[in-house]
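Asks: The amino acid sequence is not available; the structure is as follows:
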C-alpha cells in the first residue's frame, strides 16, 4: 500500500492527480442529485419520487470495494489491493425493492439502470441484466459492513419519505411515467457529475435568451416581414392564419390541430401560437418536430432568421458541425434550450428509449409546446404507441401538442387520443381551403388505364418548368433517363449534401424564371419550399397527392390555377404502406361520395380507410411489453426500445464520394470515428439495402474501414456515384419494395 491512511468518508467521484481532500463526498453528491431530480420531476407531481431515487442511486458507492477502487485509480493503493468487483448501481435498487414493496420496484428500475439503461423485468434482450435477476444477485452486497453502516445511517430518513402515486395510475400510465422519472434521475446525475468533474463545461450550458426575449425578437421580425411583403391575396391569408394562431394561444394547454393548406405559412404561424401560448401559461420551451431530415434544415434556418442563429438548437443526425456551438451541442444532450428543432424519429424513439443518454431529455418535454409538423406521416405500424405517448404528454405532463398539417389524419377520433379534446386553431378550415385554392388537381378518368413512362416523359418535355413526383426510386431513375439530359433527378440515392445543392439550384432557376424540369421521389412533398406552375404526380394516397400539389403555384403568382396532373403509372406501388394508401384512395373514389383533394374533411376519411387496411398498429406488441403486467410493475423496457423503430434497419449508411467527402474520409481513416468528423460525414451517406452489402463488399465496390466489424462502409469505385443520379447500383436486380424512400 502506498498510503496506509484509510479513507473514512465515502466518496462519489475523484479528481485525477488530486488527493481525497478534493474529491466529492458521496453524501453531497446524493443530496445534489436528489435536489436537482426533484426539481425536474415537480413538473409532473413526482418530486418526492425523484428525490428518493437521487438519494439512493449511488448507495453502492459506500462499499469498501468501491472506495478501494477510487484509491487504486488515483495511485493511493497498489494493484495487489485493487478490489475487482466494485459495482454500485444494484445496491440502492435492492434496498428499495426489499424495503418499499412494489413502490420500491419502480425506484429499482431507475436506480439499477442509471448507467446501463432501463432493464427488462425478466428475460428479454439481456437476461443477465434483467431487474428480477439483478435484485436476486446484487442483494448480497447489502450485508457488507461498510455498506450496511451507510444504510443504517440513512434508512430512517429514506423510509420516512416513502412516496405515494402522483395521480391515480391507469395501466397505460405507469411505464411512461417511470421512463420520465428515470429521465429526471439520469439527467440530474449527469449534470451534477459534470458540475464537479468539468465545471467549465457545466458553465457553458443554458446560455440562451429567455423565452420572453425570444418572443419579442420573433414578433418584431415578423412585423417587419409582413410590412415588406407584397400585397397579395396569399400573403393576406397568411396574416389571417397567424392572427388566428395568436388568438387561440390564450386557450388552456392541451391538444390542438392546425389545419392549414400547403403554402399557408404554417411554420411561422405555428411558432407564433407556440410563443404566445408558452408565455401565457408559463411553459418552458418549444419543440418543433419534423418528419424528414431533408426539410429540418429549412425549418431551422427559417426560425434562426427570426430568433437568431444561436437561439435555435437542432438535434438530428445530419447536423453540420459548422452550425454547432458548444452550448448547442450540450443542449442536444438534454434539450434544456428554449427552442428545439428535431426529427420525428428522434422525438418518438426517445420516448420509448431505454438508454440513459437517450432518456436524459425526456423530462424537458414536460411543460413544453410541441409542434408535430406533417403529423400524417407517422408510421401506421407504430400508430398506437405514438398516439399513446402523445396522450400521456397531454394528460399528465402539461404538454401542449399541435398537430400541424394540410392533410389532417383521424388521430383524435379513435385510439389513445380519443379521450382528449382536440381544438382546431383555424376557425373555418373549409373556407380557408377554398380561399387558398391555387391549383386544379386533375385525377385520372379511368383508374384502370395505366400510362407508360415514355408517355409521361414526352409530356414533361412540353413544359419549361415542371415537377413530377413518383413513388419509388427505380421509377424515378427510369423517368429521369427518358425525360432528357437537362432533367434534375432527386431521390435518396443522392447523399444529403448533394440533394441540398440540387434543391438550392432548382429554387434559383424557378426564381429567375429559367427552364427547370425535376423528377423526384416523394422526398420533396412534405415541407420542401418549391413553387412550380405544373406538377405531375403518380397515383398514390390522397394526402400525398395534396402534398405534391403544395409544390404548385405555392405563392399564388399565376392568375390561373396551377395544374396538378395525377396519372396512373405503369405498375401499382410495391406491396406495403404505399400500396395500401393507393388502394384506400381508389376505394374511396369508387364510393357513392368520392373525396375531394380541395376539401379538408376528406383527409380524415382517407386516413380512417388507410389505417383500417393496416395489419398491425403496434398496440398488441407494446401492450404486452408495457401495459399487460403494469399492476405488478413488470415491464420489458429494452424489448420495447428495440421494437420501436420508426425507420426499419434494412439499410446501412455508406459513405459516398461526392464534393468534399474525400478529405473527410481520409481524416476518418487517419483519426477514427471522432464525433465532429462523423457529423460532417453524415451529409455524405446513402442508405443501401443491408442484404446487398456483402455482395458489394465481395465485388470490391465498397470497403469496410478497419477494424473488422466497424460497420463503416465506403464507396471505392468512383464511377458508382454520379453528379446526375447519385449512387448507381444495379437497380434492376433489387426488390422494388426495398427502394421506397
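Replies: On my side now, so go ahead. Owing to the predicted nature of the structure, the values given are computational and were not obtained by experimental measurement.
Asks: Please count neighbours and contacts with C-alpha atoms only from this point.
Replies: OK.
Asks: any idea how far residue 48 is from residue 195?
Replies: 23 Å (Cα to Cα, to the nearest Å).
Asks: So for these two, which sits in the more crowded spot?
Replies: residue 48 (22 against 14; other Cα atoms under 10 Å).
Asks: part of a helix, is the more buried one?
Replies: Yes: counting by DSSP: H, G, I helix; E, B strand; the rest coil, residue 48 is found in a helix.
Asks: Could you find the closest non-adjacent residue to it?
Replies: residue 163 (5.9 Å; Cα to Cα, 6 or more residues apart in numbering).
Asks: Next one: the one you found from residue 333, what distance?
Replies: According to Cα to Cα, residue 163 stands 29 Å off from residue 333.
Asks: With residue 621 instead?
Replies: 29 Å.
Asks: quick one: which of the two has more around it?
Replies: residue 621 (18 against 15).
Asks: pull the longest helix from the chain.
Replies: helix 174-197 (DSSP state H).
Asks: Give me the neighbour count for residue 511.
Replies: 11.
Asks: Assumed it was part of a helix.
Replies: Yes: with three-state DSSP as the criterion, residue 511 is part of a helix.
Asks: any idea which helix or strand carries residue 154?
Replies: If you go by DSSP states H and E, residue 154 is part of helix 145-160.
Asks: Just the buried residues of that helix, please?
Replies: 146, 147, 150, 151, 158 (16 or more other Cα atoms under 10 Å).
Asks: if I look at the residue lying closest to the last one once chain neighbours are set aside, how far off is residue 174?
Replies: Right, the one you point to is residue 158. In this structure, residue 158 finds its nearest non-sequential neighbour in residue 52, 6.9 Å apart by Cα to Cα, 6+ apart. As judged by Cα to Cα, residue 52 and residue 174 stand 18 Å apart.
Asks: Second structure for comparison follows:
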C-alpha cells in the first residue's frame, strides 16, 4: 500500500511518505551542517511525518481531496506525535542516559511541534506538554506500531537508524563541549530552536517544491556573487576619488575609514564595533567589510538589521544602485500574515489557502537581507513558525546592526545571548554599527565583544573632524508647548531655509503639524501611522525642497533619526536620550555643506511619556548631563555628544533599567531568561513540581519555550500588521489577495505588501473594528484597512471617516 504525504492540487499527483521524509531529511541535514549538527537536524527531518504511515491518514487525505467542500472531520488524525514518541520509546526509557535523553527531548520537541510552536517541557501549571504528547498510549495512537514498522521498512533500516542516531549523539556531545558564555540550558535552548528552524524550513521547502512540481533549487555560489559585488563596490568607491570633492578633509576621512573596513575584513569572524560618525559613509564602509569578509570566509548571507522600517528602503535602494542587482536583495519589514496561533496538524497534506500562506517563500535565504530589530529578535524569541523558520539562515552570515543603540532595553540580555550564540556556534560575524556605542558589555549577561573590537582607529580625531553642529541647550532654561514652539519655528525659518522638528509622541507631532499648516512655507508630517511607501513619498517631496534650497519645514516623530539621509539647516529636538539627540544632530548639516549649524534641544511639556519609559528615563539622564555642562563646560569632555558623556549616559541608563534587562514578564513574575535557560536546581517550576509531586520530573530539560514565546513582544503592546490602501499599488495588493493565487504569486504579493503595511496596537485595532474600518482577507490570516480608514495626510484614521483622495498618489 502506498502511504501518502501530499496530493498536488494541480494534477492530483501523490508524494509518498518516504519521498517526503527523505527529501526533508536531506534539506535539514544541509541546514544542520552549518553549526555541526547535520545528523541531529536530519533525524528531525526523517521522523517528522512518520505518523502519516497510517490507514487513517491515508483515508483522511483521499477523502479530503475527493470532497473539498465537505472534507472529513478535522481533529481525528495526529501524525506529528509518532516520530517524537519513537525517539522517546527507543532512547528515553530505563535508566537516565544524559546524551540519549537530551537528544530525544531536543529532536522530539521539534517533531511534535512542527505544526505549531515548540512545546513547554514544564509549564506554569507544573505539567509537561512535551511528555503528554510523547507518552501517548496505544489507544491514542492506534497505528503507532504500523508507522514504526513502515518507517524501518521504507525509510531507514533499524540497524542504519541506530548508527545514524550514534552520529547525532556524537554531534550533541561536541556541541555541548564547545566553550560558550551561557550555561548548558542556554546551549540546549538555542540548539532546540535551531533544529526546529531547520525542520520547519526543510518541510515547507520540500512541500512547496512538490506542489510547484520543481526539484531542489541548486545553490548558486555565494562566494562568486559576493566577490563580483565587491568589485562593483570598489569601482564605485574608486570613482569618487577622481572627483574634486574627494580632496576635502571630510571625504578623505570617509575614504580612510572605508579602507580600514576593507583591511579589517580579513580578520576572523567575531563581534566588532564600527563607530563611524553620522555622515561618515557608514553604509558603504560596512558593505565593504561585509562583502570582502563574506568572500574570504565563505559566508552565505549579509544581513542589515535596522531599528525602524523607515530606513530599510533607503539603505536597500542605495545598495541596489551600487550592486546593480534587484533579485538578490530582500527587504523584510514586518510579518503581514498572523500565524502566531496556528496549529494546522489536521490540514497538512491538503493545499488550501492556509497551507499556501505557510508555503510561501519567507525564509531569509536571499544573499542580502534588510530587516528590522523587531524582526531579528522575533526570529529567536517570538511565537509563530514563520519567525523561527528563518533562524538557521542567520548562521554563516555577516550581520550588521545599524544604530545598535536602539536595542530595546528589556531585550538587552536576550540580544547579547543571541549574538554570543551566532558568534560561537553560527560562525557569523557581527558588526555593531553606530556613532553612539551602547555599553553592552556593562550589563549582567555580557556581550562577548572581541578584544580590539573597534574597526575605526583614532576615534576622537574622527569625531572632532566630523563636527558640523553645535548643540544649543534650551531645555535647562525654559519649557515649550506647541504654541511657543510654533513661534520658535517661524522665527528660525526666517533665518534659514529648512527646519526639522523631532518630537517624542505622534499625538503632539500631529497637533503641531495642524497648527503649522497655514504657514507660507511648505510643512510636512511624518509618523509611523503612515506605511513605508507613504513615508517615502513624503520624504521624496522634502528632499526635493532641500536639493532646490527651498524653504521647508518637516515635523516628525523619532523615526526620521536613524539613518534617514536628509540634511536640514536647523534641527529642533524635544529632550530625549543622548543617543537620540546625537541621531537628530545627524540630520543637520549632514554633509558639512555649511559652517557649523545649530541643533536646539527643548523641553516640551505637552508630551505624555507615561507609556514611554525609556524615553522618559533618557530625557531625565540627558537633562542631568546638560545641567553638569552648564555648571562646568569642561565636564564630560566639554561636549554633550563626547565619548565620555555617551559612556556615562548608557551606564546610568542600563543601571536605571537593571531590573528589566532580562525581559521581566509581569504576569508570571518571572524573567524570560529563567523560562528559557535556568538549570534544574534553580528553575522555580521544577522545584515546585518536585515538592508537589514528591518526585523528579523525568527530563533533562525543564524549560518553558512556548510560555516564553507567548509572552514575548519587542514592543510592549502587541501589534498587528495590516495592509493599507495607499495609492494604486496598495489597493491592487489588497484586491489580489483573494486566495486564488499560486504559492509563487503569494510570495511575491506578500513581499510587496510590506511597504504598504502599518502596525496597529491592540487598542487601535479594537477601535477600528468598532468603527468598521478593517477588512479580513484569506480566511482572516491577513487584515487590511478600508480606504476610509487611511488618510493621505496622516495615514491611519481610527475614526474611519477619511475623505482624502488617495488617487493622486
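Replies: Ah, there it is. As the structure is a computational prediction, the values presented were derived from the model and not from experiment.
Asks: After superposition, what's the TM-score here?
Replies: The TM-score (TM-score structural alignment, normalised by the length of structure 1) is 0.86; 705 aligned residues with a Cα RMSD of 3.6 Å.
Asks: how close does the very next helix or strand once past the longest helix of structure 1 sit to structure 2?
Replies: Using DSSP H and E, the helix or strand that follows helix 174-197 of structure 1 in sequence is helix 199-203. Taking mean Cα distance after the TM-score superposition for structure 1, the mean distance separating helix 199-203 of structure 1 from the aligned residues in structure 2 is 4.8 Å.
Asks: Name the nearest residue to the counterpart of residue 364 of structure 2 in structure 1, sequence neighbours excluded.
Replies: Using TM-score structural alignment, the equivalent of residue 364 of structure 2 in structure 1 is residue 335. What sits nearest to residue 335 of structure 1 in space, not counting adjacent residues and going by Cα to Cα, 6+ apart, is residue 361, at 5.4 Å.
Asks: Give the aligned equivalent of that neighbour in structure 2.
Replies: Residue 361 of structure 1 maps onto residue 390 in structure 2, by TM-score structural alignment.
Asks: Name all residues that make contact with that match.
Replies: By Cα atoms under 8 Å, 6 or more residues apart in numbering, residue 390 of structure 2 lies in contact with 197, 201, 362, 363, 364, 365, 379.
Asks: Let me have these in TSV, extended by secondary structure.
Replies: What follows is the contacts of residue 390 of structure 2, written out as TSV (three-state DSSP):
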residue	secondary structure
197	helix
201	helix
362	coil
363	coil
364	coil
365	coil
379	helix
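Asks: Of these, which pair is most distant in space?
Replies: Within the contacts of residue 390 of structure 2, two members stand farthest from each other by Cα to Cα: 365 and 379, at 13.7 Å.
Asks: list the contacts for the residue nearest the centre of structure 1?
Replies: Geometric centre of structure 1, nearest residue: residue 346, 2.0 Å, by Cα atoms, centre = their mean. Counting by Cα under 8 Å, 6+ apart, residue 346 of structure 1 touches 315, 316.
Asks: Please tell me how far it sits from residue 428 of structure 1.
Replies: 33 Å.
Asks: Which helix or which strand is home to the equivalent of residue 320 of structure 2 over in structure 1?
Replies: Mapped onto structure 1 by TM-score structural alignment, residue 320 of structure 2 lines up with residue 304. Per DSSP H and E: residue 304 of structure 1 is located in helix 293-307.
Asks: How far away from the center of its chain is whichever strand or helix holds residue 43 of structure 2?
Replies: Using DSSP H and E, residue 43 of structure 2 sits within helix 38-47. With Cα atoms, centre = their mean, to the nearest Å as the basis, helix 38-47 of structure 2 stands 26 Å off its chain's centre.
Asks: what range in structure 1 does that helix sit on?
Replies: Under TM-score structural alignment, the match for helix 38-47 of structure 2 is residues 47-56.
Asks: mind listing what the closest residue to residue 229 of structure 2 other than its chain neighbours touches?
Replies: Of all residues not flanking residue 229 of structure 2 in the chain, residue 323 sits nearest, at 5.8 Å (Cα to Cα, 6+ apart). Shown in contact with residue 323 of structure 2 (Cα under 8 Å, 6+ apart): 229, 232, 233.
Asks: Dump these into a markdown table; add secondary structure and neighbour count as well.
Replies: What follows is these, written out as a markdown table (DSSP: H, G, I helix; E, B strand; the rest coil; neighbours: other Cα atoms under 10 Å):
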| residue | secondary structure | neighbour count |
| --- | --- | --- |
| 229 | helix | 21 |
| 232 | helix | 15 |
| 233 | helix | 20 |
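Asks: can you put those residues in CSV and add distance to residue 760 of structure 2?
Replies: Output for the contacts of residue 323 of structure 2, formatted as CSV (distance: Cα to Cα, whole Å):
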residue, distance to residue 760 of structure 2
229, 38
232, 41
233, 39
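Asks: so which helix or strand takes in the counterpart of residue 591 of structure 2 in structure 1?
Replies: Under the alignment (TM-score structural alignment), residue 591 of structure 2 maps onto residue 555 of structure 1. Using DSSP H and E, residue 555 of structure 1 maps to neither a helix nor a strand.
Asks: same check, this time on the one 3 residues further on
Replies: Remark: residue 558 of structure 1 resides in no helix or strand, with elements defined by DSSP H and E.
Asks: Tell me who's in contact with the counterpart of residue 763 of structure 2 in structure 1.
Replies: When structure 1 is aligned by TM-score structural alignment, residue 763 of structure 2 is paired with residue 691. By Cα under 8 Å, 6+ apart, the contact list for residue 691 of structure 1 reads 650, 651.
Asks: and if we set it to 10 Å?
Replies: Applying Cα atoms under 10 Å, 6 or more residues apart in numbering to residue 691 of structure 1 gives the contacts 650, 651, 652.
Asks: And for residue 118 of structure 1?
Replies: Contacts of residue 118 of structure 1 by Cα under 10 Å, 6+ apart are 108-112, 129-131, 178-179, 182, 353-356, 359, 635-638, 641.
Asks: can you map out the helices along the stretch 251-400 of structure 1?
Replies: 266-281, 293-307, 326-334, 344-351, 356-359, 383-396 (DSSP state H, counting those that start in this stretch).
Asks: quick one on the thing from earlier: now render the contacts of residue 691 of structure 1 as CSV, adding secondary structure.
Replies: What follows is the contacts of residue 691 of structure 1, written out as CSV (three-state DSSP):
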residue, secondary structure
650, coil
651, strand
652, strand
